[in-house]
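>>> The following block contains a protein sequence and its predicted model.
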Amino acid sequence: MWYPPGGDVEYSKLADEHFTERGDERFTGAFVGICCQAFTDKNIHTDFDDFAHSTL
C-alpha cells in the first residue's frame, strides 16, 4: 500500500556544503531507504528485490 508524503519539505540544502559550524559532527549528505512493517503477531520477513530512485 502506498501512502504519499504530506506537505512541502525544504530540500535545497541536503548537502554538507551549507554546514557552517565547527566541530566533529557534520552532516554527511542525504540518504534514501525503504522500510516495511507488519503490525501483526506473525513472524513475517520482507525481501526487497529492487529499488529505483530518480530525481524530479
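Sure, I can see it.
>>> CA atoms for contacts and neighbours, from now on please.
Fine.
>>> Got another one to weigh against that:
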Amino acid sequence: KGFVLLKKRWVVERTFGWLMSCRRLVRDYEFLPTTSETFIYLTMIRIMVRRLA
C-alpha cells in the first residue's frame, strides 16, 4: 500500500518540533518535573501568541 499518513502522529511530531525551538527544552536541565512542565507551558504560550500576532 505504501506510505499512509497518520493524522494524530503528525500533530504530535509537529508539536515536538515547535517545542525543540526553545533552547532550554532541548536538554533537560531542570531538577523538578514541575519546572520542566512549566517551561513547556511557557513555550507553547509563546508559540501561540506569536501565531496570533
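The structure has been received and is ready for your questions. All values reported here derive from a predicted model rather than from experimental measurement.
>>> Just the TM-score for the two chains, thanks.
Once the chains are overlaid, their TM-score stands at 0.27 when taken by TM-score structural alignment, normalised by the length of structure 2; 30 aligned residues with a C-alpha RMSD of 3.3 Å.
>>> all helices for structure 2, in order.
Defined through DSSP state H, the helices belonging to structure 2, from first to last, are 7-19, 23-26, 33-52.
>>> and those helices as a markdown table, adding mean neighbour count?
As requested, the helices of structure 2 are arranged in a markdown table below (neighbours: other C-alpha atoms under 10 Å):
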| stretch | mean neighbour count |
| --- | --- |
| helix 7-19 | 11 |
| helix 23-26 | 12 |
| helix 33-52 | 12 |
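>>> give me every residue that touches I40 of structure 2.
Applying C-alpha atoms under 8 Å, 6 or more residues apart in numbering, one finds that I40 of structure 2 lies in contact with 19, 25.
>>> ok, now how distant is it from T34 of structure 2?
Between I40 of structure 2 and T34 of structure 2 the distance, using C-alpha to C-alpha, to the nearest Å, works out to 10 Å.
>>> With V26 of structure 2 instead?
16 Å.
>>> Need the contact partners of stretch 14-24 of structure 2.
Under the criterion C-alpha under 8 Å, 6+ apart, residues 25-26, 40, 43-44, 47 lie in contact with stretch 14-24 of structure 2.
>>> can you rerun that using 10 Å?
Residues external to stretch 14-24 of structure 2 that are found in contact with it (C-alpha atoms under 10 Å, 6 or more residues apart in numbering): 8-13, 25-27, 30, 36, 39-41, 43-44, 46-47.
>>> Fine, thanks again, bye for now.
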